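Peer 1: give me a 3D structure for the following:
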Amino acid sequence: MADIRGERRTAVLPLAVTGLVGSLLPVVYLHVASFGELSPVRHTVSDYIFVDNGTALLGVTALSLAAASVGLLVVLVRSGLPVHGPVSWLMGLWAAGLTAAAVFPTDPVGAPTSFSGAVHRYAGAVMFAALPLAGWLISRTFIPSATVRRFSVAAGFGSVAFMLSHLALTGSADGAVLLGLFERVLFFLLYCLLFALAAAVVRREVAS
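Peer 2: The predicted structure follows:
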């Protein structure tokens, strides 16, 4: 039975990592295709819905990332992580936030906040807070990994910086000049955290 569970973990983990890598491709394409149209420093990733095929491509990115994160959670649970523990709930919130942000797109820059835009904003706040905390708890209570812990802490600070930029407490008076930059740094750290979690699981499996 233990061998079967190990084989299932081995099968799911490559799929999760493939999903992580695959989720990067559409958004990288959008950055290249919209060069000169949108600023990666000022505009958020969500603003790419306003370029050609942006809604579909961003949806692929968000849903692929959510599915990959759920796959990683499945691997962690099969490795012994409590299924009803705080980490599972936090990673579930991260995946749910990604899905909600894809279903409810943001508003155009300068437009009044719509229902969809409000849901998008709060979904982003939830997911950006949930994953760093989940990573930190994993590194403290389940897989003692300094790399996971460092990326979790860095992503936590990045999340705070991005949220403060929404409140116009950093960057400039209009709170938007560095908004895109803060978000891209945050996403970079979150991806690093997810890949670090996958690597930590592999090391744990090899050592067991």
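
Peer 1: rest of the way, CA atoms for contacts and neighbours
Peer 2: Noted.

Peer 1: contact partners for L190?
Peer 2: Contacts of L190 were listed using CA atoms under 8 Å, 6 or more residues apart in numbering, and they are 131-132, 151-152, 155.

Peer 1: one more time with 6 Å, if that's ok
Peer 2: If a contact means CA atoms under 6 Å, 6 or more residues apart in numbering, then L190 has no contacts.

Peer 1: quickly note the distance from it to F157.
Peer 2: Between L190 and F157 the computed distance is 11 Å (CA to CA, to the nearest Å).

Peer 1: for comparison, sequence B:
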Amino acid sequence: MIRSLAMMTYLNIRFAHEVDPFSRAVSYYVFYGDGREEFATSVTILAAGTVLMLVGMWTVGIRFGGAATTLFGVWCTSLSLCAIFPTDNGKTITSTSGLIHQVAGASLFVSLPLAGVALAKRLAGDERWARTARVVRRMAMVTMGLAAAYLATRLPDLFPSLAVPGVLDGRGISGLVQRALFGLEMLMLMALSVRLLRVAVGTARERREPARVEAT
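Peer 2: Reported below is the predicted structural model:
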């Protein structure tokens, strides 16, 4: 996940002049230089990292339930689709690839915060994860707010016939809102990953202690 964040940061810096970070989505990096490869690799690594994190949590005894499992599945699938199908290089959808990318993009921004809320409910009952559960839930709630804000900034592009007053036209900051949203989602996953590492290390130590006692 750290590598995914590093690669996305690289894209933001490398193509800052080609892709306005305030008004254009991260998907447009695919049209410049090595952006397509870097973008696809970044989101693929993020999807794989999420799966590995979930497997690790399962190993230490966390059971996700149907809702969280489904929503994390949607998140990982949507990331994979965004990597495979690039968006259209324009404000409107003109190709099947662009349509798939837009639907997958909308799905991943909604699915992860909902997955976070569902998972937080499960984690709250485990004292090892209770604090992390509260942090994840708060992050998820803020992320849902950012997702709604991002959708609002995209309405004029998605529905060109919709009359949006100039003062409410948020397209000039849509890229910034999307980056804040995506960044917070990555932080939420990192919070879970860091806690998983600590729990796994603690569990391993607990298992070694009885063996040491028996050996003495």
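
Peer 1: overlay the chains and give the TM-score.
Peer 2: Comparing the two superposed chains by TM-score structural alignment, normalised by the length of structure 1, the resulting TM-score equals 0.82, with 189 aligned residues with a CA RMSD of 2.2 Å.

Peer 1: joint contacts of L190 and F157 of structure 1?
Peer 2: Both L190 of structure 1 and F157 lack any common contact, where contact means CA under 6 Å, 6+ apart.

Peer 1: which helix in structure 1 has the most residues?
Peer 2: Ranked by residue count, the top helix of structure 1 under DSSP state H comes out as helix 2-33.

Peer 1: and the next element down the chain from that helix?
Peer 2: Heading C-terminal from helix 2-33 of structure 1, the first helix or strand you meet, by DSSP states H and E, is helix 54-78.

Peer 1: what lies in contact with that next one?
Peer 2: Residues contacting helix 54-78 of structure 1 (CA under 6 Å, 6+ apart): 9, 16, 19-20, 23, 26, 48-49, 83, 95, 98, 102.

Peer 1: residue in structure 2 matching F188 of structure 1?
Peer 2: Under the alignment defined by TM-score structural alignment, F188 of structure 1 is paired with G183 of structure 2.

Peer 1: look up how far V177 of structure 2 lies from that match.
Peer 2: For G183 of structure 2, the distance to V177 of structure 2 (CA to CA) stands at 10 Å.

Peer 1: please say which of these two ends up with more neighbours.
Peer 2: Set G183 of structure 2 next to V177 and count neighbours by other CA atoms under 10 Å: V177 wins out with 24 against 14.

Peer 1: secondary structure element holding the more buried one?
Peer 2: Element membership for V177 of structure 2 (DSSP H and E) is helix 174-215.

Peer 1: relative to V142 of structure 2, how far out is the residue nearest the centre of structure 2?
Peer 2: Here the mean C-alpha position of structure 2 is nearest to the C-alpha of E185 (CA atoms, centre = their mean), at a distance of 4.2 Å. Between E185 of structure 2 and V142 of structure 2 the computed distance is 10 Å (CA to CA).

Peer 1: what's stretch 119-130 of structure 1 aligned against in structure 2?
Peer 2: Residue correspondence for stretch 119-130 of structure 1 in structure 2, counting by TM-score structural alignment: residues 100-111.

Peer 1: residues touching that stretch, excluding its own?
Peer 2: Where contact means CA under 6 Å, 6+ apart, the residues beyond stretch 100-111 of structure 2 that reach it are 71, 75, 78, 82, 85, 87.

Peer 1: okay if I get those as CSV plus distance to A211 of structure 2, secondary structure and neighbour count?
Peer 2: Converted to CSV, the contacts of stretch 100-111 of structure 2 look like this (distance: CA to CA, whole Å; DSSP: H, G, I helix; E, B strand; the rest coil; neighbours: other CA atoms under 10 Å):
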residue, distance to A211 of structure 2, secondary structure, neighbour count
L71, 40, helix, 22
W75, 41, helix, 24
S78, 45, helix, 25
C82, 48, helix, 24
F85, 52, coil, 17
T87, 56, coil, 27
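
Peer 1: among these, which pair sits farthest apart?
Peer 2: Pairwise distances across the contacts of stretch 100-111 of structure 2 peak at 22.9 Å for L71 and T87 (criterion: CA to CA).

Peer 1: and the aligned partner of A155 of structure 1 in structure 2, how many neighbours does it have?
Peer 2: Residue correspondence to structure 2 (TM-score structural alignment): A155 of structure 1 is matched to T143. Residues near T143 of structure 2, counting by other CA under 10 Å, number 25.

Peer 1: and M139 of structure 2, by the same measure?
Peer 2: Look at M139 of structure 2: counted by other CA under 10 Å, it has 20 neighbours.

Peer 1: could you pull up the contacting residues of it?
Peer 2: Contact criterion CA under 6 Å, 6+ apart gives no residues in contact with M139 of structure 2.

Peer 1: any idea which element it lies in?
Peer 2: In this assignment (DSSP H and E), M139 of structure 2 forms part of helix 130-158.

Peer 1: give me the buried positions along that helix.
Peer 2: Taking 16 or more other CA atoms under 10 Å as the basis for neighbour counts, the residues of helix 130-158 of structure 2 that come out buried are 130, 132-134, 136-140, 143-144, 146-147, 149-156.
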